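Asker: only geometry, no sequence info:
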């Protein structure tokens, strides 16, 4: 029995450049479709994981999305402040396991410096990877990806800048002035475990330090060096937001209800994420449409390539028939040639799509601080299988035409 694989291999070698172009065309289209779907899912999963440890956020009335981006994802914003009275009531609420205020406005080497309480740091990190929590107003804890190191001293700078001055130098090597730094030196005493969120790059310091550095009441009686709760209602400034950790799910809902008022809003970050996803729903639909369009272009390219390859293969397979090769053999050889190209193209496309999504995720993670982990899910595999199935069906066209065409007519033409 004749083996069509020998003819398939010989054809692939003879038309290797045309075959390579066909494979790369299928691979490119498949990769784009796979990467689009995979990346959208990675963004959703990564953002949800980043917000997972934030039970409840309380902020001034306004946009929950803005408050979410500021408090959980540490994006710069200009949110309204809770009133000092509401802030003091919230920070001293006995119904919460802990309430940590958030204070922004400073940075070090382009990364945010956030004023918080030690309880929030311990909760987000679930224990430190190195060192200990801050115990005084001269200490800080860094995120897992911070360029600072335990034991290092630094001075936070006002605002967000790409580079800040070291503790004892207000100018760089070229003599240019650095960003305005606060007149306080802090020592890094601990490093958090990875959280998969922008907090991995942040530097956390006692909130009292931020308040005092910006000329606000430090939350405690004058002359006190205390940090953390309880906060003095008479000396507590307004804050942009606070993170509330509850003891039970039921108490979380009660706290949300208690602080959903005309003067404050309370929300679960997961709820705000759903709202955010709905806002960008059009983008997701656009990405899905782009994936469909890409697949359609791939299929169109397959049809065009099949017709071109048919012209290339016709003389060879006509010769086989003239030499007495059975029609089924010619059919198997022609179909196998096309099928091999489609199979290899789809396989490379799946791998390439994952690699492309991985590269995009790495770039976005570096930009946003959110840990993104792309993967090949059922949707991506289904895309690959659909392109493969349609390609294999289309490969039947030239194979059927080659073995059905009258030999005399084929010889006369080719």
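Answerer: Good, I have the coordinates. All values derive from a computational prediction rather than experimental measurement. Residues are numbered from 1 along each chain as shown.
Asker: use CA for all of it now, contacts and neighbours both
Answerer: Will do.
Asker: ok, residue 134 touching residue 205?
Answerer: Yes - if you go by CA atoms under 8 Å, residue 134 and residue 205 touch, sitting 7.4 Å apart.
Asker: Mutual contacts of the two, please.
Answerer: Shared contacts of residue 134 and residue 205, defined by CA atoms under 8 Å, 6 or more residues apart in numbering, are found at 140-141.
Asker: Other residues contacting the host helix or strand of residue 205?
Answerer: Element membership for residue 205, per DSSP states H and E: strand 203-206. When contacts are defined by CA under 8 Å, 6+ apart, strand 203-206 is touched by residues 108, 111-118, 121, 134, 136-137, 139-143, 146, 227-228.
Asker: Beyond the helix or strand harbouring residue 115, next helix or strand please.
Answerer: For residue 115, the host element (DSSP H and E) is strand 111-116. Sequence order places helix 118-125 as the next helix or strand after strand 111-116, per DSSP H and E.
Asker: name the helices or strands packed onto that next one?
Answerer: Helix 118-125 sits against strand 98-108, with contacts defined as 3 or more CA pairs under 8 Å, 6 or more residues apart in numbering; DSSP states H and E.
Asker: quick one: contacts for residue 39?
Answerer: Contacts for residue 39 (CA under 8 Å, 6+ apart) come out as 357, 360-361, 374.
Asker: Check which element follows the helix or strand it falls within along the chain.
Answerer: Using DSSP H and E, residue 39 falls within helix 16-50. Counting by DSSP H and E, the next helix or strand C-terminal to helix 16-50 is strand 56-59.
Asker: Distance from the helix or strand just after that next one to the middle of the chain?
Answerer: Next in sequence after strand 56-59, counting helices and strands by DSSP H and E, comes helix 64-71. Centroid separation for helix 64-71 versus its chain: 17 Å, with CA atoms, centre = their mean, to the nearest Å.
Asker: residues of helix 64-71 that come out buried?
Answerer: The neighbour-count check on helix 64-71 (16 or more other CA atoms under 10 Å) flags 64-71 as buried.
Asker: Including distance to residue 222, could these go into a markdown table?
Answerer: Putting the buried residues of helix 64-71 into a markdown table (distance: CA to CA, whole Å) gives the following:
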| residue | distance to residue 222 |
| --- | --- |
| 64 | 35 |
| 65 | 36 |
| 66 | 34 |
| 67 | 31 |
| 68 | 33 |
| 69 | 34 |
| 70 | 30 |
| 71 | 28 |
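Asker: Report the separation between the two terminal residues of stretch 233-244.
Answerer: 18 Å (CA to CA, to the nearest Å).
Asker: what do you get for stretch 239-249?
Answerer: OK, stretch 239-249 end separation, CA to CA: 25 Å.
Asker: which outside residues touch that stretch?
Answerer: So stretch 239-249 is contacted by 54-60, 67, 71, 79-84, 87, 95-103, 120, 252 (CA under 8 Å, 6+ apart).
Asker: try this one side by side with the last:
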């Protein structure tokens, strides 16, 4: 029986290949959607795990998390710098790290922060040391620079009229170990250097605001406040801390985290747990997944119908062959098994190829997302996928039985007369 099926498949290899390809493409769409949605959830959740609490100015929770945790370029409103002073002296806070955005280098975001964040972001440094002066920088694991390289910060994008700051060039002093987050593509510098480059700090901040255009791009003013690359940094905050877009906070306990969140969710500030914000984003992502999966299921249904039609026509064209086999003494059960197994093998091959294609497509998309965002997007099969594969195989067995039943019911005489 097996040799008969193999000979039949070799004879009709082109039609068999088309059936396998059609089934594979239909299945690959559903598999890719499922794997990619799961990978995005897992990757973003892992990236947010490193940050317990984010505090910023009142506004959009989603934008606060996307900008501060995932480093998506978008202007955030500034909150009063005294919030950092309060958090630094709060006994419920293990550490609080301010962050400042706005500049970049070769597409890598430059983030102003403190040594507290650098020391707690990754499991130590892969090489070099933490910055100690305003002219030093620590780069993420995926930044294509080496120790000692110079970094000239650019405000805004070059294609949008951005300008390079001439006041200061950072020198790479250290490199972080991989974190699997967007911070692997970041350049971390002292927050004081960012303030000085943008004319902020111990002077009239209202004057600084007047030097910003509608897009928040700072003018090249206040050169007398430019950073000194050899100036050592101090992380003792006073009342003159300038406005901040966000502060990353590590509470000492879960209870402290909820108390801080409640305290800073009133008035002009906003405090969020990144995991909570991601949960709401996942709900939106889940809705999109259901729509795409419905489309994939519909395409699989159409493919199943077309494959069934083709195989029924194929059985009809082979009526004489089936009749000859019956006349030579082949039992009906053998004919049923041959026709059923031949179609089932084709569909099963299509299912296997579809899972492989879907996995490859999800890997390709995850690679593009990871290269652009820096967030590691792991693509893996889960236990639920086994159930999905078994359901598809059961459906394949069911549709394969339709032409097999037609062959089973044919009598030798009628088949030979046809």
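Answerer: Arrived safely. Bear in mind the structure is a predicted one, so any value in this text is a computation, not a measurement.
Asker: now the following helix or strand past the strand holding residue 205 of the first structure: which residue numbers in the second structure?
Answerer: The first helix or strand that comes after strand 203-206 of the first structure along the chain, using DSSP H and E, is helix 207-213. Under TM-score structural alignment, the alignment places helix 207-213 of the first structure onto residues 191-197 of the second structure.
Asker: from the middle of its chain, how far away would that stretch be?
Answerer: With CA atoms, centre = their mean as the basis, stretch 191-197 of the second structure stands 31 Å off its chain's centre.
Asker: and what of stretch 367-378 of the second structure?
Answerer: Relative to its parent chain, stretch 367-378 of the second structure has a centroid offset of 6 Å by CA atoms, centre = their mean.
Asker: ditto for stretch 327-341 of the first structure
Answerer: The answer for stretch 327-341 of the first structure is 43 Å, by CA atoms, centre = their mean.
Asker: That stretch vs the second structure, average offset?
Answerer: Taken against the second structure, stretch 327-341 of the first structure registers an average deviation of 1.3 Å after superposition, with mean CA distance after the TM-score superposition for the first structure.
Asker: show me what contacts residue 1 of the second structure?
Answerer: Residue 1 of the second structure touches 334, 338, counting by CA under 8 Å, 6+ apart.
Asker: Relative to residue 402 of the second structure, how far out is it?
Answerer: On the measure of CA to CA, residue 1 of the second structure and residue 402 of the second structure end up 19 Å apart.
Asker: do residue 129 of the second structure as well
Answerer: Distance from residue 129 of the second structure to residue 402 of the second structure, by CA to CA: 70 Å.
Asker: what about the helices in the first structure?
Answerer: In the first structure, the helices defined using DSSP state H lie at 4-14, 16-50, 64-71, 84-91, 118-125, 207-213, 249-258, 269-279, 281-322, 327-368, 378-394, 396-404, 407-413.
Asker: Any chance of those helices in TSV with distance to residue 195 of the first structure as columns?
Answerer: Formatted as TSV, those follow (distance: least, CA to CA, whole Å):
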stretch	distance to residue 195 of the first structure
helix 4-14	50
helix 16-50	7
helix 64-71	15
helix 84-91	24
helix 118-125	6
helix 207-213	21
helix 249-258	22
helix 269-279	16
helix 281-322	26
helix 327-368	13
helix 378-394	27
helix 396-404	52
helix 407-413	68
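Asker: what residue of the second structure takes the place of residue 125 of the first structure?
Answerer: Alignment of residue 125 of the first structure against the second structure is given by TM-score structural alignment, with residue 122 as its counterpart.
Asker: That match: how many residues sit nearby?
Answerer: Residue 122 of the second structure has 20 neighbours, counted by other CA atoms under 10 Å.
Asker: now residue 296 of the first structure
Answerer: 14.
Asker: Next one: it from residue 32 of the first structure, what distance?
Answerer: Separation of residue 296 of the first structure from residue 32 of the first structure (CA to CA): 12 Å.
Asker: Run through the residues that contact residue 227 of the second structure.
Answerer: Residue 227 of the second structure touches 134-135, 167-168, 192-193, 196-197, counting by CA under 8 Å, 6+ apart.
Asker: One more: residue 285 of the first structure?
Answerer: Residue 285 of the first structure neighbours (CA under 8 Å, 6+ apart): none.
Asker: Ok, residue 383 of the first structure next?
Answerer: 30, 33-34.
Asker: and it, what pairs with it in the second structure?
Answerer: Residue 383 of the first structure maps onto residue 388 in the second structure, with residues paired by TM-score structural alignment.
Asker: How about residue 77 of the first structure?
Answerer: Counting by TM-score structural alignment, the partner of residue 77 of the first structure is residue 74.
Asker: How about residue 354 of the first structure?
Answerer: Mapped onto the second structure by TM-score structural alignment, residue 354 of the first structure lines up with residue 359.
Asker: Apart from its chain neighbours, what residue comes closest to that match?
Answerer: In space, and not counting its chain neighbours, residue 359 of the second structure is closest to residue 32: 6.1 Å by CA to CA, 6 or more residues apart in numbering.
Asker: Translate the one you found into the numbering of the first structure.
Answerer: Correspondence of residue 32 of the second structure to the first structure, assessed by TM-score structural alignment: residue 35.
Asker: go on, residue 11 of the second structure?
Answerer: Residue 11 of the second structure maps onto residue 14 in the first structure, by TM-score structural alignment.
Asker: just residue 406 of the second structure next, same as before
Answerer: Checking with TM-score structural alignment, residue 406 of the second structure has residue 401 as its match.
Asker: One more: residue 51 of the second structure?
Answerer: Using TM-score structural alignment, the equivalent of residue 51 of the second structure in the first structure is residue 54.
Asker: Tell me, how many residues neighbour its match?
Answerer: For residue 54 of the first structure, the count of nearby residues is 18 (other CA under 10 Å).
Asker: Would you confirm that it contacts residue 72?
Answerer: Yes - contact status for residue 54 of the first structure versus residue 72: in contact at 7.5 Å, counting by CA under 8 Å.
Asker: The residue nearest to residue 359 of the second structure and residue 364 touch, don't they?
Answerer: No - using CA under 8 Å, residue 32 of the second structure is not in contact with residue 364, being 10.1 Å away.
Asker: which of the two has more neighbours?
Answerer: More neighbours surround residue 32 than the other of residue 32 of the second structure and residue 364, with 25 against 14 (other CA under 10 Å).
Asker: Could you pull up the contacting residues of that one?
Answerer: Residues near residue 32 of the second structure by CA under 8 Å, 6+ apart: 357-359, 361-362.
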